[in-house]
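When you get a sec, could you give me coordinates for this:
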Amino acid sequence: MMTAPNLLASVDLGSNSFRLQICEIHNGQLKVIDSFKQMVRFAAGLDSQKNLDEASQERALECLAKFGERLQGFKPEQVRAVATNTFRVAKNIAQFVPKAEAALGFPIEIIAGREEARLIYTGVVHTLPPNGDRMLVIDIGGGSTEFVIGSDLKPTSTESLPLGCVTYSIRFFQNKITQKDFQAAITAARNEIQRISKLMKRNGWDFAVGTSGSAKSIRDVIAAENPQEHDITYAGMKKLADKIVAAGSVKKARLEGMKPDRIEVFAGGLAVMMAAFEELEIEKMMVTEAALRDGVFYDLIGRQLNEDMRDQTTAEFQERYHVSKNQAARVAAAAQKFMESIGHAQNMPVQELAYWQQYLNWAGLLHEIGIDIAHTGYHKHSAYILENADMPGFSRKEQNILSLLVLGHRGDVRKMTELVNGNRAMWPAILSLRLAALFCRARLPLELPPFTQLRSSDDGRGFVLRISQSWLDEHPLVAGALEYESEQWQKVDMPFTVQAQ
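Below is the predicted model of the structure:
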């Protein structure tokens, strides 16, 4: 039984807790109808080599299976699952993700730190409009802390640093907590924040906002101690730190307003927040309920309303790297046509075909960004940028797909064999982009000859391009390039033949 199409679900796989939230959408407005949260303490499972232990993986899979049960009946486009810092840093995450996706029943996007910051800000700005004032948003997670400045829907500065309530609690507060421990944690966090403090201060802000568990728990405990205080202040935090030191632990301090599930990680989050106040010279901070999951929802709505951040990022990259937009549009359109041809010939499911056409559109629009660095080997430069740049809206996996398509669009096909890593569905997309670039080489308006068709060979091992002989006779440059292309695909045991008719 399918779920109502106006329902959306976000899955936030943090370093401390995993969250599932389900919302109903009406005219762009969100109404929460169900939510689940489980303290998985994922970051606590990282050993000294940055490998996740079995216990943390089991806790995560058990939680994801519960989420998966609740999400039965949801279509893929109704769900977005994002994973943050621990997924980014764990060395053995590649082995874990397939199991996690199987348990959840949906793909999991491991997002970069700055993309996490953007999504957090998107959630905050939709629920707390800044009215033209510049706000500084700080989100202390389990393994990373995000810092964002902005005054409208699009942030001006996004930063992510590797300090969080779980990692700092484990690193500094495992035994009896002393003043020395607190000072060591604050100093370590300040050293990290120093990397961005000059830029942040230069950009400036009018007010500060805290979001997520650490900020909310600090606010709640300060308010319980002093009911007139509704914001986080440094003086309020200092009192809490002194109480914890006097008692020797967070648990023994018996802090009012403290939720039991925050006890283990409270000291780490408090030290990071105190460091942020010291280094950025923050006077006070209000706290909002908005968080990463809200940003994921608004991003999903944007995608459904054809306001996809990924399209905006693509356009910005074209500007930044001085791309010839006419040529890029020609290649993107031709690549999608070739993919459509082979997709129909293979009876590819409509959704899968649309998926690859979307990636070929972005890849075609961005395949020449590397020319801004050097024309020789420009596809390698383009691929490197797409793999490593901050690209708002794109997950790491999406950037990897774009990078591979662009790397494979010219040169020796053999280099792609290991990179594609058994994902045979990528080969038709790679060939589609290669042919698009080949046919558009003259950088002039292109009309493919009638009845041009790309399909799989009869044995399913290779590809066949049907095309007009008379057209090839008129375009000897393309005809010669197609012969070279045929030689390339022989090298990877996927014959590509041209049937001229």
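
drop to CA atoms for contacts and neighbour counts, all remaining ones
Fine.

quick one: the helices in the stretch 301-450 of the chain?
309-320, 325-345, 350-366, 378-388, 396-407, 416-420, 426-439 (DSSP state H, counting those that start in this stretch).

The stretch 1-150 of the chain too?
Using DSSP H, counting those that start in this stretch, helices in the stretch 1-150 of the chain cover 54-70, 85-89, 93-104, 113-127.

list the buried ones in the shortest one?
Of the residues in helix 85-89, 85, 86, 87, 89 count as buried by neighbour count, 16 or more other Cα atoms under 10 Å.

Distance to residue 342 for those - can I get that in TSV?
What follows is the buried residues of helix 85-89, written out as TSV (distance: Cα to Cα, whole Å):
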residue	distance to residue 342
85	39
86	39
87	35
89	38
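
tell me how far stretch 157-165 is from the chain's mean position?
15 Å (Cα atoms, centre = their mean, to the nearest Å).

Output the helices of the stretch 1-150 of the chain as CSV; include the columns distance to residue 295.
Formatted as CSV, the helices of the stretch 1-150 of the chain follow (distance: least, Cα to Cα, whole Å):
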stretch, distance to residue 295
helix 54-70, 19
helix 85-89, 17
helix 93-104, 20
helix 113-127, 4
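
run this one through as well so I can compare:
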Amino acid sequence: MISVFSKRKSVLPTPISSAVIQDRILAAIDVGTNSIHMVVVKIDPTLPAFTIINREKTTVRLGDRDRATGNLTQAAMERAIATLRRCQDIAQMHHAEAIVAVATSAVREAPNGRDFLQLVENELGLEIDLISGQEEARRIYLGVLSGVAFNEQPHAIIDIGGGSTELILGDGHEPRCLTSTKVGAVRLTTEMVSTDPISSSEFNYLRAYVRGMLERSVDELLSKVRAGETPRLVGTSGTIETLATLHAREHTGTVPDPLHGYQIPLADLREMVNRLRRMTMAERAALPGMSDRRAEIIVAGALILQEAMELLRLDSVTICERSLREGLVVDWMLTHGLIEDRLRFQSSIRQRSVLRAAQKYQVNLPYAERVATFALSLFDQTQGILHNWGHEERELLWAAAMLHNCGHFISHSAHHKHSYYLIRNGDLLGYTEIEIEAIANLSRYHRKSCPKKKHDNYRSLTTKKHRKVVEQLNTLLRIAVALDRRQIGAIDSITCEVVPAQQEFRLLIHPTHPNDDCALELWSLDGKKGCFEEEFGLKVVPKLVPLPPDAGSYLT
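Take a look at the predicted model:
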């Protein structure tokens, strides 16, 4: 007989302890709409800080999608895979211990975007996380924080990408506003510019479109600016760096290296936009510091910056050379316990994001916490015996347990399906798209049917790993839900015993009150144990075992 017992006082996932290893090497890759960027960094955990030791950037134009289908083209995918293979070689040359990679707008929106990520994994063994626009904004914020001293003052951040533009407001603490809008330099040029140089009619339409698209994000950001505050505007991305290079060469005769901290006044930006719009693409490409590929999209990119500055009523932008790639590094350091200073608030972003969603959807928090406690107890007691999942999967189970009942916000009927929808579309921060999909699926399967291939939501899990996570861990969540059927905390704790000889999973149930027979909980468990028994090939055998009088409460 194998018996494992774990008593946890906190419902939150256990944090990872700080590391003390020196000079850790990490590679971070941003698979964007216009380019693929990589930085290789050397991390000194004792500061904590990191130094960039190599950069790689290639324009692959994943955003040049098939106009009829919206799919990523075969040519673009081949260019991307060749670039990613080169990135892997460079990371290996520097003996990087890990590569963290994310994909953004173009892959998010393409119908075959997930197929592309699977192709990359199959060919290169490289896992690329697909992240939402808000999560992209959060990591950009982390990247800027790593390179700019906020001094407790509000900063507005604009990142102009190929497919989207992120607007962020923060003061060095938790971001006040994270937005992502589907206006980007490649997207606008591809969809709205057909003349060279751009005609007045196309330019005026483009300007009105950009302003209209940005207004909602700008209004949201300005609503978070407090009375008496005037944010400083910080700009990141290749578009803004190119504009800074042009401006510096024209106004000072030299281009500072690095560009970090260089400022462009709005009045000068307006003049630059007016000149650039009157040039042909060949004339723009001939400008010192302008690449052929950037020349194609610079007018649209510059116009996005100009309209954003005018809507924000800010008269200059300061360049920051750190952005999403560096944000990936900071996020990795946070999740690996390497940062405990001014960025410490970010380390619990997942937990706080889940709790905000629970409050938004009026979840009964004491009940949700009890279910989460039981689910994590089952996870811990069966780890290494029935499953080999680790800390990351434990966090997914916790999030699903906390939000499994949020579908009641819409309706009691089929609320498990409503929970899936709310979680899937709720912009949980700190998670990748596939992790959010896994949380949503775990919540969806806390009752009724077990996971089935015919279910659309189950098919949305594009990796074997996450399908297996859902198949196994949903069974633990089902049992946890049954153990608080009356939602009154009738059960104090549980002890699991796996008995292979009898093919039994013995569940020793310790009631909170010795005289409570927990009949409703046992009845609910009988109805919910089927998926567990099918998945693990064990018969669930519950037994009520009152705790000794001096045992203390499990849930305290």
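
quick one: stretch 313-320 of structure 2 aligns where in structure 1?
Under TM-score structural alignment, the alignment places stretch 313-320 of structure 2 onto residues 281-288 of structure 1.

Just confirm residue 158 of structure 1 is within a strand.
Yes. The assignment for residue 158 of structure 1, made by DSSP: H, G, I helix; E, B strand; the rest coil, places it in a strand.

which residues does it contact?
Under the criterion of Cα atoms under 8 Å, 6 or more residues apart in numbering, the contact list for residue 158 of structure 1 reads 114, 117, 118, 146, 147, 148, 149.

Try it again at 6 Å.
114, 117, 147, 148 (Cα atoms under 6 Å, 6 or more residues apart in numbering).

so which of the helices of the stretch 1-150 of structure 1 comes closest to residue 353 of structure 1?
When the helices of the stretch 1-150 of structure 1 are compared by Cα to Cα, helix 93-104 sits nearest residue 353 of structure 1, at 21.5 Å.

now what about that closest one, what contacts it?
Contacts for helix 93-104 of structure 1 (Cα under 6 Å, 6+ apart): 61, 64, 65, 68, 107.

Now check structure 2 for the residue matching the third one.
Across the two structures, residue 65 of structure 1 finds its equivalent in residue 85 of structure 2, going by TM-score structural alignment.

residues near the closest residue to its match other than its chain neighbours, how many?
Among residues not flanking residue 85 of structure 2 along the chain, residue 124 sits closest, at 6.8 Å (Cα to Cα, 6 or more residues apart in numbering). Neighbourhood size, residue 124 of structure 2 [other Cα atoms under 10 Å]: 14.

One more: residue 223 of structure 2?
Residue 223 of structure 2 is flanked by 11 other residues according to other Cα under 10 Å.

and what of residue 171 of structure 1?
Residues lying near residue 171 of structure 1 (other Cα under 10 Å) number 12.

Next, it: secondary structure please.
Residue 171 of structure 1 - assigned by three-state DSSP - is helix.

The longest helix along structure 2 - contacts with which helices or strands?
With DSSP state H setting the assignment, residue counts place helix 200-223 as the longest helix in structure 2. If contacts are counted by 3 or more Cα pairs under 6 Å, 6 or more residues apart in numbering; DSSP states H and E, helix 200-223 of structure 2 sits against no helix or strand.
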